[in-house]
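*Asks:* task: produce atomic coordinates for the following.
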Amino acid sequence: MLQAIGLTSTPRGDRPPAVNDLTFEARPGAVTALLGPSGSGKTTALRLMLELEPGRGITYFRGRPLHRIAHPPREVGVLLGDVPGHPSRTVRGQLRMLCAATGVPAVRAEELLRSTGLTGLERRPIGTLPIGADRRLGLASALLGDPHTLLLDEPGAGLSASESAWLYEFLRSHASEGGTVLYTTADPKDAARNADRVVTLDGGRLVAAQEAAEFARTRLRPRVAVRTPHAARLAAAVTQEARAARRPVEVVTEDGNRLSVYGSDCASVGDTAFRHGVPVHRLADETGDAGTAGTAGMTGVDAVAGAGRECGAPGGSTAGPRTAVSASRGVEPAPVTVAHDAPAERPVAARRPMRSPLRPLRYEVHRLLGVPSTPLVMAGVLLVSVTLALLLGRGGRAALPAVLAGWPAISPLPPAALGAGLLGAFSFAEEYRYPALTSGRGTVPRRPGLLLAKLAVAAVVALVLGTLVVAVDLGALRLFYGGELIPVPGKWPVLCANWAGLLVGCAWAGVLGAGVFRAAAAGVAAVLVVPVAFVPLLQKVLTGPSVRSAAGLPARLREFAGPHWPPAADRWLTGGLRVLGQPAGVALSLTLTGLFCAYVFTGLRRRARW
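*Replies:* Predicted coordinates for the structure are as follows:
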């Protein structure tokens, strides 16, 4: 049982609220349509139910508000618009990533690929899917947690007749298994044909809540749709015979060669056309919007839409459906009875529930490996690094660390560090550009688990990238210049520690920079600002006459390192302290500290707004 009580959105400026004191219910085992024209508040109502929109009121999902449900995706499945996924990600990759976010086994993705008819499209990029397959993918994403309730915003918009029929049959099967289905639509005939119960909105307020049969009887007006090349002749003939028989028949001339006859049936109109020798190409019983069939002078009103029952007109070809206007005018509000099986709770302002992945590490790995940008960046870094290594090693005068890293002889930052920072920036930038962790287009949740997963994966990727760069550069140098000219320095553990610290620091700067400023460019800028601006400034400050030199900083830090460690561990610890003691290490440490504080501050500020 879904119960919406007193939903009211927060007004924006001087405009009235999009949804005002909306109360209704959607029963389990039934499909409920939320009907209303564009701008009536249907989508805002769904967002209020999901606590994605600021406002008042409360929605109970089987007796519990959303912010008190431990795992919302396992109770409520949501489809608001298109699938919020990276266009280069495959269908299977998208579902597996969302499986990790929902906390269900990856085999659930394979089950839904079969049940939603996406078999054969598993490796298709999301950006290349037709609208029907995209809607099926959205439905599969909503069903990953096997939810009891489905909330869908205009699920049939833009679909073909066959795709629309499949969709509503699928929703009907979900309801027949005891689930609750609520979807929005602007077409009254769609609501009467596919829903068990219709809730009508107008101007953000409840107009009526009726069973589908009652809605069709009181809100939709039956008519006969006719298509003939002699529409004027047939209209005159039907009107003349109706007057002679004193029958209340109304004929509305539509665009071109179409008529809508109200108050008659197919047999009577067909007989009239036969007697007057008028050819008929289509003759069908339809239901039209009661709000648009007022007088015969309303020519060209969009009331011919909908699937009618064909009456077997000879040579009839079915005309394409047209969109009907809303049926929310001229109807008295109907009382709504809300069941009292939910615990009494005072409606409060909606709070945004945190929607972070239940398995953040697995989610982040799927997110990283599911897009082509990751291998492309790594391949580009390897190519640039090999080129720089061959150029620097040509004369044989450059030191091996500078040759392998390509730094700082040519660029202020090693290509590997820049690549690690770029991949780190993508980790949060993709969340903001293609949000997959929230039902709407809201802020990416800032749970510690998600941040730690991104930092951990970024660090591992940076270390893997750094190892590949060194191995490939060393192999290329030995291949071109011979192995005897490439001696390995004796202090290679310290050099490795410096190299690893630089790569991981740049990767984390990219993650935090993109997380704070919500863009990949900001993450890359946070990486570049360290060697380009911060390090030169810090060198000038630390080498001033009134400031002690930073050369002895590692030794001073070593004094506070605690007890003595084994020699092997002591070498690694000394290498780490030397990284912190160098200007680049100090600058990177200060940058990471500042970005982390900004990340925490902005997260708390956004949370306070809700």
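*Asks:* CA atoms for contacts and neighbours, from now on please.
*Replies:* Fine.
*Asks:* now do the SS call for G306.
*Replies:* Secondary structure of G306, reduced to three states by DSSP: H, G, I helix; E, B strand; the rest coil: coil.
*Asks:* so R223, which state does it fall into?
*Replies:* Going by three-state DSSP: R223 is strand.
*Asks:* residues near L150, how many?
*Replies:* The burial count assigned to L150 is 23, neighbours taken as other Cα atoms under 10 Å.
*Asks:* for the one 10 residues further on, same thing?
*Replies:* Residue crowding around S160 was assessed by other Cα under 10 Å; the count is 12.
*Asks:* just give the closest residue to it, not the sequence neighbours.
*Replies:* Distance criterion Cα to Cα, 6 or more residues apart in numbering; nearest residue to S160, sequence neighbours excluded, is G132 at 7.8 Å.
*Asks:* go on, A453?
*Replies:* When the adjacent residues along the chain are set aside, A453 lies closest to L361, with 5.0 Å between them (Cα to Cα, 6+ apart).
*Asks:* ok, now how distant is the one you found from V494?
*Replies:* The span separating L361 from V494 equals 30 Å under the rule Cα to Cα, to the nearest Å.
*Asks:* same question, P408
*Replies:* P408 sits 18 Å away from V494, taking Cα to Cα as the criterion.
*Asks:* these two: which has the busier surroundings?
*Replies:* Per other Cα under 10 Å, whichever of P408 and V494 has more neighbours is V494, with 18 against 13.
*Asks:* is it true that the residue nearest to S160 touches E163?
*Replies:* Yes - taking contacts as Cα atoms under 8 Å, G132 lies within contact range of E163: 6.3 Å.
*Asks:* near H564, how many other residues are there?
*Replies:* Summarising burial for H564: neighbours were counted as other Cα under 10 Å, giving 9.
*Asks:* before we move on, which element is the residue nearest to it when sequence neighbours are not counted in?
*Replies:* Of all residues not flanking H564 in the chain, D570 sits nearest, at 7.7 Å (Cα to Cα, 6+ apart). Remark: D570 resides in helix 567-581, with elements defined by DSSP states H and E.
*Asks:* let's see this one next, to set against the first:
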Amino acid sequence: MIEAFGLTSNPCKELPLAVDDLSFEARAGHVTALLGLPGAGKTTALRLMLELQQGRGIAYFRGRPLNRIPHPSREVGVLLGDVPGHPARTVRGHLRMLCAAAGVPVRRADEVLEVVGLVSLRDERLGTLSRGMDRRLGLAGALLSDPHTLVLDDPAGGLSTREAQWLHGMLRAHASQGGTVLLTTSDPKEAARNADRVVTLEQGRLVADQKAGEFARTRLRPRVAVRSPHATRLAALLTKEARTAQRSVEVVREGGNRLSVYGSTCADVGEAAFRHGILVHQLADETGDMGPGAGPTTVEEPETAAAPQAPAQPSSADADPEPETAPQPSAPAETPRSEDAELHSSAPAEVPRTDGETTAAADPPAKTSRSAETRTPDALSVLPPPISVRPAPSPLRPLRYEIRRAAGISTGFVTGAVVLVVSALTAVLLARVGHTPQARLLAAWPRELPLPPAALGAGLLGALAFGDEFRHPALAADRGTVPRRLGLLVAKLLVAAATALMLAFLTVGCDAEVLYLVYGRELAQVPADWISTSASWIGLVVGCAWAGVLAAGVFRSTTAGLAAVLAVPVLVVPLVQKALEGASVRAAAGFPLRLRQVFLLQWPFGGERYLSGVARVIAQPVGGALTLSLTALLCAYLLTTLRSRVR
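*Replies:* Coordinates of the predicted model:
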């Protein structure tokens, strides 16, 4: 059950509040629809409930706010807009990555793929999915952790009729098992057909909170949709005849050549047009929304155009039909039908299940059976089996997630291959020119460049670790593993360090091998001081990777992360050199000896030597600048994390 109290968005300059003191509830075992025009505040209300947007008020999910739930993804399944995933990631890889983030078994990905009918597309890239398949994948991600509550923002928007029926069948199946379903829609007929309760919003305020049957009686009104090139003349004629016959008929101009006639029938309108020789392009029964904010934008076009059967105008019978929304490639086209006639019967078909009331409809037996068929979930509308989740100790779960995130796309592998090729070519050119120390030759680091290719590649991969999180926020709805969580930061630092170490060793090995093949053994020899050189090399590459991770996490951008990596040798190193070259009263000579005296006891395996080696690396200008930059970025990251938690 969801209980929302006083949801209010923060004011934005002189604009009205998107959500203003909104309170409602969505009960377990029911489908609740938030209905409103575009801009009514439906999406903002969901984001306030999920704590994804700053504002006032509170929302309880089964008696607890979201920030008090240890694993939010196991309580609330969320689908806001399109599936937030990297377009180059596969369907199965995306779900497996989310399994690692939520701490559920990896086999769960295959279970939900089978339920939503995406088994045959599990190796497809997210960027190639159609709208209908994207909705299926989004629902699979929402069901991944077997949540009690589903929160979906316009889940059927842009879907074909068949896909929308399947989706609502899945939501009905979830509610029938005791779950809570909250969705948004701008179509009153969709809300009346598929929801048990309809909460109507207008300009961010609550207008009505009704059961589906009551909503259908009070808000939906039958009408005749007419399209004619002589709409003005026909409107005046219908109004005059209704006044003469003392009938309650209302004619509304919808814009252009479109009329909506309330209180009449297709036969009466068609006969009136025929008697006066008025050409009619469209004549169809519809159901209109007569509630708050009703207007031309809320009118749903009929899927099929009914034409008047006028003998004098046979050629106009099929003229200018209203096109049906093109179905997705994955869903076969359906036989054309009148959605209005179905709605007029499908809304009453829902009512006995919610409040036991019915509304009048023409031809009850046939339409009731069709509505029941629409409401019944098809073969795919079977929810996956429940799962038993064992909480994994942090940071094991974020670490698994980060490994799957980094290995799920080819960006890291392509970047590594490019770094190896560029480094090998640079080493060959440096050896040909000469006058390059052996250590710089093996690292392919010309004096003219601020950083070697391996360090730049490690910094780029580190920046992508957080840059992809903000560009494709797959974890935005999961408050337990959002990018600001410190456990996820530790996981990203560990994976970035491992990737940087691998890239550093591969680069040196590849450069040495290429130099041996081209110039012989002389240029491939290992330097005498290889221990200190290796420590400096590893520290440089890992430091660049960490700088990219932290900067991208602070500035929420891959470009900013890479810029921070380049700023270390370009800006920070000159400042450190000036500080070290300045006049000083004290010197740090004899630091290793004093370090040994401070620790008194000898470290096992000569550990004090490695400690003093690290100190010497940090004492260098590049090492000091990198250490200073990492410290500043880490402090900034912790500060932004604490600020987001305090808010």
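*Asks:* tell me how far the residue lying closest to E53 of structure 1 once chain neighbours are set aside lies from P54 of structure 1.
*Replies:* Spatial nearest neighbour of E53 of structure 1, chain neighbours left out: R47 (5.4 Å); criterion: Cα to Cα, 6+ apart. Here the distance between R47 of structure 1 and P54 of structure 1 works out to 9 Å (Cα to Cα).
*Asks:* can you name every helix or strand that the helix or strand that the helix holding D570 of structure 1 is followed by contacts?
*Replies:* Stepping forward along the backbone from helix 567-581 of structure 1, the first helix or strand reached (DSSP H and E) is helix 583-609. Taking 3 or more Cα pairs under 8 Å, 6 or more residues apart in numbering; DSSP states H and E as contact, the helices and strands that helix 583-609 of structure 1 lies on are helix 492-517, helix 535-542, helix 567-581.
*Asks:* for those, give me CSV that also has distance to A402 of structure 1.
*Replies:* As requested, those are arranged in CSV below (distance: least, Cα to Cα, whole Å):
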stretch, distance to A402 of structure 1
helix 492-517, 11
helix 535-542, 18
helix 567-581, 16
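*Asks:* quickly compare those and say which is most buried.
*Replies:* Neighbour counts averaged per stretch over these are highest for helix 492-517, at a mean of 25; criterion: mean count of other Cα atoms under 10 Å.
*Asks:* and the helices in the stretch 451-600 of structure 2?
*Replies:* In chain order, the stretch 451-600 of structure 2 shows helices spanning 453-471, 486-519, 530-555, 558-567, 573-581, 591-599, with DSSP state H, counting those that start in this stretch as the criterion.
*Asks:* redo the ones you listed as TSV? Include distance to R74 of structure 2.
*Replies:* Formatted as TSV, the helices of the stretch 451-600 of structure 2 follow (distance: least, Cα to Cα, whole Å):
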stretch	distance to R74 of structure 2
helix 453-471	21
helix 486-519	18
helix 530-555	26
helix 558-567	30
helix 573-581	47
helix 591-599	49
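*Asks:* which one of those lies closest to R404 of structure 2?
*Replies:* Counting by Cα to Cα, R404 of structure 2 lies closest to helix 486-519 out of the helices of the stretch 451-600 of structure 2; the figure is 10.5 Å.
*Asks:* list the buried residues for that closest one?
*Replies:* By neighbour count, with 16 or more other Cα atoms under 10 Å as the criterion, the buried positions of helix 486-519 of structure 2 are 486-489, 491-497, 499-501, 503-516.
*Asks:* give me the most central residue, structure 2.
*Replies:* P84 (2.7 Å; Cα atoms, centre = their mean).
*Asks:* aligned partner of the residue nearest to A453 of structure 1 in structure 2?
*Replies:* The criterion is TM-score structural alignment: under it, L361 of structure 1 has L399 as its aligned partner in structure 2.
*Asks:* who's in contact with its match?
*Replies:* Contacts for L399 of structure 2 (Cα atoms under 8 Å, 6 or more residues apart in numbering) come out as L488, A491, K492, V495.
*Asks:* which residue is the nearest non-sequential neighbour of the first one?
*Replies:* Which is L488 of structure 2. In space, not counting the residues next to it along the chain, L488 of structure 2 is nearest to P398; the distance is 5.2 Å by Cα to Cα, 6+ apart.
*Asks:* what number of residues lie near that neighbour?
*Replies:* Neighbour count for P398 of structure 2, taken as other Cα under 10 Å: 26.
*Asks:* mean per-residue distance, the helix or strand hosting it to structure 1?
*Replies:* Under DSSP H and E, the secondary-structure element containing P398 of structure 2 is helix 396-407. Mean deviation of helix 396-407 of structure 2 relative to structure 1 after superposition (mean Cα distance after the TM-score superposition for structure 1): 1.9 Å.
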